[in-house]
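Asks: return atomic coordinates for the entry below.
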Amino acid sequence: MLFRVDQDSPASLAEQIAVQVRAAIASEEMVPGERLPPARELATSLRVNMHTVLRAYQQLRDEGLIEMRQGRGAFVRNDASTVLVRVNELATQLVDEARKLGLSPGDVHARIDRLMSGIA
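Replies: Below is the predicted model:
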């Protein structure tokens, strides 16, 4: 997989890297169990700080898309899928909108619980 970053983009460099990994998982260009490039190598090839790559990897880990194994690198999780990528995107949109509207996390959780259990 070829990574690219745009220094002039309003999106952070870490977010640009994370977006590319998400897209590769969603398109099945990257498959479960596949190893991501080592952070140091990717940082060198992109001419960015290694911590920028690590920030992107941490974000993807927090989203449940990759796992980081001590001393072995970062890998696409076995349960990562197009569905998970899409749900993460939608959840992010929901959280952003809920914050704009001033809703509490409890309100959002309660609504989701009602919808998931079939109670509108």
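
Asks: going by C-alpha atoms from here, please, whenever you check contacts or count neighbours.
Replies: Noted.

Asks: does the spatially closest residue to A74 that is not a sequence neighbour count as helix, strand or coil?
Replies: Leaving aside its sequence neighbours, A74 sits nearest to M68 (Cα to Cα, 6 or more residues apart in numbering; 4.3 Å). At M68 the chain is in strand, as set by DSSP: H, G, I helix; E, B strand; the rest coil.

Asks: one more, so I can put them side by side:
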Amino acid sequence: MASAYYSAVLKNLPNAKHVFDRFHIVKLMLAIAYYLKEDLGQIWQQPNKTIAGRFLKDWCARARASGIKVLQTMANTLEGHRTGILNWYDFPIPRHAWTRMPCCDNGRGARPLIRPRGHLLP
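Replies: The predicted structure is shown next:
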């Protein structure tokens, strides 16, 4: 699927039937999705809100150009939440503040804080 290889085949084998197998098509789509996913995390690494806004706009354009419907939908969702995403630069919340909520400690999760016999958990 590399353009150089495909051009060489067209030039040297003009009457050949060209077949693209599923593996290489899926591999290409997964590579595009993976690199866009990795790149998306860079929004929060930008030096300021203005540059982050440009980065987000560029990311959404690349996601739309990918031709992958899920990424195109994601781009629409991100642009719909653009203000909230970029507001992080005005109110940066450290990652540890939202990843370790007290309700989730000790495996309690959303379960009630009452034991079967009615005793409160410590």
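
Asks: so after superposing, what's the score?
Replies: Taking TM-score structural alignment, normalised by the length of structure 1 as the basis, the two superposed chains have a TM-score of 0.37; 81 aligned residues with a Cα RMSD of 4.8 Å.

Asks: coming back round to it: wait, isn't the residue nearest to A74 of structure 1 in contact with F75?
Replies: Yes - with contact defined as Cα atoms under 8 Å, M68 of structure 1 and F75 form a contacting pair (6.4 Å).

Asks: so the two - more neighbours on which side?
Replies: F75 (22 against 17; other Cα atoms under 10 Å).

Asks: state the distance from the residue nearest to A74 of structure 1 to L90 of structure 1.
Replies: 24 Å (Cα to Cα, to the nearest Å).

Asks: check R55 of structure 1 too.
Replies: On the measure of Cα to Cα, R55 of structure 1 and L90 of structure 1 end up 21 Å apart.

Asks: same question, V53 of structure 1
Replies: 24 Å.

Asks: stretch 83-90 of structure 1: which residues count as buried?
Replies: 84-85, 88 (16 or more other Cα atoms under 10 Å).

Asks: show me which of those residues is closest to V95 of structure 1.
Replies: N88 (10.4 Å; Cα to Cα).

Asks: longest helix of structure 1?
Replies: helix 82-101 (DSSP state H).

Asks: relative to helix 82-101, how tilted is the next helix or strand after it?
Replies: Sequence-wise, the next helix or strand downstream of helix 82-101 of structure 1 (DSSP states H and E) is helix 105-116. Calculated by axes from the mean of the first three to the mean of the last three Cα atoms, to 10 degrees, helix 105-116 of structure 1 forms an angle of 140 degrees with helix 82-101.

Asks: now do the buried residues in helix 105-116 of structure 1.
Replies: Buried-residue list, helix 105-116 of structure 1, by 16+ other Cα under 10 Å: empty.
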